[in-house]
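Asker: Output the structure for:
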Amino acid sequence: MNERTGIQRIGILGSGAWGTALAAAVTAAGRQALLWARNPALAQEINNQNGNSVYLPHIALDPSIRATSDAGDLAGIDALLLVVPAQHLRGIASGLNAILPKDLPLVLCCKGIERGSGKLMTEVAAEVLPGRPQAVLSGPTFAAEVAAGLPTAVTLASDDAALATALAEALGNRTFRPYISQDLIGAEVGGAVKNVIAIACGIVQGRALGENARAALITRGLAEIVRLGLAKGGRAETLMGLSGFGDLTLTCTAVQSRNYALGLALGEGANFEDLMSVRLTVAEGVESAAAVTILAKSLNIEMPISRAVNAILHQGADIDAVIGSLLARPFTTE
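Answerer: Below you'll find the model as predicted:
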């Protein structure tokens, strides 16, 4: 690609529900979508049957969407959307460095924080695909609604104004509306931590603690998100927008949210290991809960809700005891 305004061929790394939905949005914008799938059989289904029965059943895909399981086919694209699970980004993307042009724009669409390193997705991508311009796409999005062409607004963040404009023009269509920002960190933090808060909200609903409690969790969860975003160098106003408050609201109030649904099942008494053993799709908040807790400690900031979710998921803490400890915290100013 010689001119960023000429973004026509867009690669999508990851053929789950969100990656497939973004491929649908790309074609609706009049661009060419090349969808990379790890599973050759899934790529074949997308090409031959114009559907993804595993991750987006009952959604008919535009026949112009092409899928491949050969990463080498991505060599000719103008921009790459990275839509693999956050914990797999490093491993999958590291094999692309020799394939992708050094100036290829990368759009981080996965929402999470790397467990172990505590790094944001832009930080991981900068290590394994160095030197390439970056953007972040995040916001309140259910994949099935995007794929069906229902109205959706997202944040598209890049510190390169020309790139952000070109990407917005390439990805945006009548119903998929990108709003441009320069705050990559804020967009990332909002998208990652809201999944952890959504698990907490699900647990509260599963325990039948009421709508007051959920509203309090959303509000205080937003405070945690802002606290972490500012500590990482993001902007508070970003976290009050689509990729912060907007995404948090959606994820914490609908059973369609994988993270909320997981928390709901836990609150109703389901066993965590049993739930994880039968899940087909990834609830990013599970791994992000541990990563957020470690990152918050390293930055010396308080994130009690995130810490509580991590204790329940990864430390075997009793749900009722954790809720009791949260309610026993000292009174303080808002």
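
Asker: contacts, neighbours, all on C-alpha from now
Answerer: Will do.

Asker: contacting residues around residue 266?
Answerer: 202-203, 206, 272 (Cα atoms under 8 Å, 6 or more residues apart in numbering).

Asker: Most neighbours out of those residues, which is it?
Answerer: residue 202 (29 neighbours; other Cα atoms under 10 Å).

Asker: A strand includes it, no?
Answerer: No - counting by DSSP: H, G, I helix; E, B strand; the rest coil, residue 202 is not part of a strand but helix.

Asker: quick one: stretch 45-64 to chain centroid distance?
Answerer: Relative to its chain's centre, stretch 45-64 lies at 22 Å (Cα atoms, centre = their mean, to the nearest Å).

Asker: any idea how far residue 60 lies from residue 159?
Answerer: Here the criterion is Cα to Cα, to the nearest Å. By it, residue 60 lies 35 Å from residue 159.

Asker: And residue 146, by the same measure?
Answerer: 26 Å.

Asker: what about those two, which has more around it?
Answerer: Using other Cα under 10 Å, the more surrounded residue of residue 146 and residue 159 is residue 146, with 22 against 16.

Asker: excluding its backbone neighbours, what's nearest that one?
Answerer: residue 21 (5.8 Å; Cα to Cα, 6 or more residues apart in numbering).

Asker: and what of residue 164?
Answerer: residue 158 (5.6 Å).

Asker: got a list of what that neighbour touches?
Answerer: Residue 158 touches 134-136, 164, 180-184, counting by Cα under 8 Å, 6+ apart.

Asker: In a markdown table, list those along with distance to residue 210.
Answerer: Converted to a markdown table, the contacts of residue 158 look like this (distance: Cα to Cα, whole Å):
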| residue | distance to residue 210 |
| --- | --- |
| 134 | 41 |
| 135 | 38 |
| 136 | 35 |
| 164 | 41 |
| 180 | 36 |
| 181 | 36 |
| 182 | 38 |
| 183 | 35 |
| 184 | 35 |
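
Asker: any chance of the contacts of residue 266 in TSV, plus distance to residue 70?
Answerer: Listed next are the contacts of residue 266 as TSV, based on distance: Cα to Cα, whole Å:
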residue	distance to residue 70
202	39
203	41
206	43
272	35
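
Asker: I'd like the structure of this one too, to check against the first:
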Amino acid sequence: MTKIAVLGAGSWGTALANIASENGHDVRLWTHRADQVVEINQQHQNVKYLPDATLTDRLVATNDMLVAVKDVDIVLSVVPTKAVRQVAQQLTKALQELSQKVILAHATKGLEPGTYKRISEMLAEEVPEANRSALVVVSGPSHAEDVIKHDLTAVSIGSSDESAAKLLQLALSNHNFRAYTNHDLLGSELFAALKNIVAIGSGMLIGLGYGANAQAALITRSLVEMRELGLAMGAKESTLYELAGIGDLIVTGMSPNSRNYRAGVALGKGRDLQQVIDDMGMVIEGVSTTKAVYDFSKTYHVNMPITDAIYQALYENKPLREVIKDLMSRPLKSED
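Answerer: I've put the predicted structure just below:
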């Protein structure tokens, strides 16, 4: 039995905690909300994030960080990008008080606004090496709304520390949920962030009234941009064609369960960006990631016309149909 602390009781954090708990492991789900602790422990529900789900009664929630992480083998952070540092600082304080060292994993898909750092880079800065033995990322095509219903799901667990990745792999895997491992932490995190941009663009097309042809073209040509930027930044090309890359891109780019996709649909129907953000009630990671990747493309001298187009729509208020017309009117070229 592995002891695991999951930090963040949103939809994905709750789903992952539930899986590991159903698998027979000792899981503590940390949230800063006392009412959520009561709801999970007594009613075995998390209605705000997973309204139709009943959680296993083995799962224990707490809002006490010391209780959450005491004697655990793995800490899995699943908080929004904007909360990563704050929660990591609380984690560090607890680990230092307990004189404890853990495998530090995360399942957050985004880049830090302003610094554009990956989640593992943020965690490494906030949690000293004396309190962490490895950095691990969980990524891949995995909507929490489907996972909690035991839909068949496969994910990727990336880390340079193979033994740490395998321990989390064993903790999460069962007949419905299959985890693979890879050694490309950078690529797994980068591609997980990049696909959120594509999901917004895909939703925009549907909101405007376009169909599957347009979606397929967008997703396929976005793969080229993801590959070129990934290679420029040090990712392994093979990661792009596996679960952390194309797998996550397909499910996020075409599913209404994706917040980024739903945001794109609303924007395509003429909604204002700020109104969409306010109405969503949850973080739309792809919006800030678009700004980061737009800047990356200039820094690394990578041509990314689709990313540029989505940036223009989000940050320069350029009309969507004009953006699409410009994309489709570019000089003709070979796919090579």
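
Asker: Let's see which of the contacts of residue 158 of the first structure end up in strands.
Answerer: Counting by DSSP state E, the contacts of residue 158 of the first structure place 134-136, 180-181 in strands.

Asker: what about the alignment partner in the second structure of residue 62 of the first structure, neighbour count?
Answerer: For residue 62 of the first structure, the aligned position in the second structure is occupied by residue 56, per TM-score structural alignment. Counted with other Cα under 10 Å, residues neighbouring residue 56 of the second structure total 16.

Asker: Settle this for me: residue 56 of the second structure is touching residue 16, isn't it.
Answerer: No - counting by Cα atoms under 8 Å, residue 56 of the second structure stays clear of residue 16, with 11.8 Å between them.

Asker: Name the residues of stretch 213-233 of the second structure that come out as buried.
Answerer: Neighbour-count burial for stretch 213-233 of the second structure flags 215, 218-219, 222-230 (criterion: 16 or more other Cα atoms under 10 Å).

Asker: Hmm, residue 53 and residue 18 of the second structure touching each other?
Answerer: No - applying Cα under 8 Å, one finds residue 18 of the second structure not in contact with residue 53, separated by 10.5 Å.

Asker: any residues in contact with both of the two?
Answerer: residue 148.

Asker: In contact with residue 32 of the first structure, which residues?
Answerer: 8-10, 26, 64-65.

Asker: Buried ones from these, can you make that a PyMOL selection?
Answerer: Command for PyMOL, covering only those of those found buried under the criterion 16+ other Cα under 10 Å:
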select buried, resi 8+9+10+26+65
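
Asker: between the contacts of residue 32 of the first structure, which is nearest residue 71 of the first structure?
Answerer: residue 10 (13.5 Å; Cα to Cα).

Asker: Report the contact partners of the closest one.
Answerer: Contacts of residue 10 of the first structure (Cα under 8 Å, 6+ apart): 26, 31-34, 77-81.

Asker: returning to that earlier point: mind telling me what element the residue nearest to residue 146 of the first structure is part of?
Answerer: helix 17-28 (DSSP states H and E).

Asker: With the second structure overlaid, report how far that helix is off on average.
Answerer: On superposition with the second structure, the mean distance recorded for helix 17-28 of the first structure (mean Cα distance after the TM-score superposition for the first structure) is 0.7 Å.

Asker: what's downstream of that helix, the next helix or strand?
Answerer: Following helix 17-28 of the first structure toward the C-terminus (DSSP H and E): strand 32-36.

Asker: returning to what we had before: for residue 18 and residue 53 of the second structure, work out which one has more neighbours and name it.
Answerer: Using other Cα under 10 Å as the criterion, residue 18 of the second structure and residue 53 rank with residue 18 on top: 27 against 15.

Asker: Now check the first structure for the residue matching that one.
Answerer: Per TM-score structural alignment, residue 18 of the second structure is aligned with residue 24.

Asker: Please apply the same query to residue 107 of the second structure.
Answerer: Matched to the first structure by TM-score structural alignment, residue 107 of the second structure sits across from residue 109.

Asker: That match contacts residue 80, doesn't it?
Answerer: No - contact between residue 109 of the first structure and residue 80 fails when scored by Cα under 8 Å: they sit 10.0 Å apart.

Asker: Looking at the two, which is more packed in?
Answerer: residue 109 (27 against 22).

Asker: check contacts around that one.
Answerer: 81-83, 136-138.

Asker: Just among those, which is most surrounded?
Answerer: residue 136 (32 neighbours).

Asker: For it, give me its contacts.
Answerer: Contacts of residue 136 of the first structure by Cα under 8 Å, 6+ apart are 107-109, 122, 155-158, 184, 187-188.

Asker: follow-up on the earlier one: tell me which of the contacts of residue 158 of the first structure is nearest to residue 260 of the first structure?
Answerer: Nearest to residue 260 of the first structure among the contacts of residue 158 of the first structure is residue 136, at 23.2 Å by Cα to Cα.

Asker: Now check the second structure for the residue matching that closest one.
Answerer: Matched across to the second structure, residue 136 of the first structure falls on residue 137, judged by TM-score structural alignment.

Asker: superposed on the first structure, where does the helix or strand where residue 179 of the second structure lies end up, distance-wise?
Answerer: According to DSSP H and E, residue 179 of the second structure maps onto strand 177-182. Compared with the first structure after fitting, strand 177-182 of the second structure deviates on average by 0.7 Å (mean Cα distance after the TM-score superposition for the first structure).
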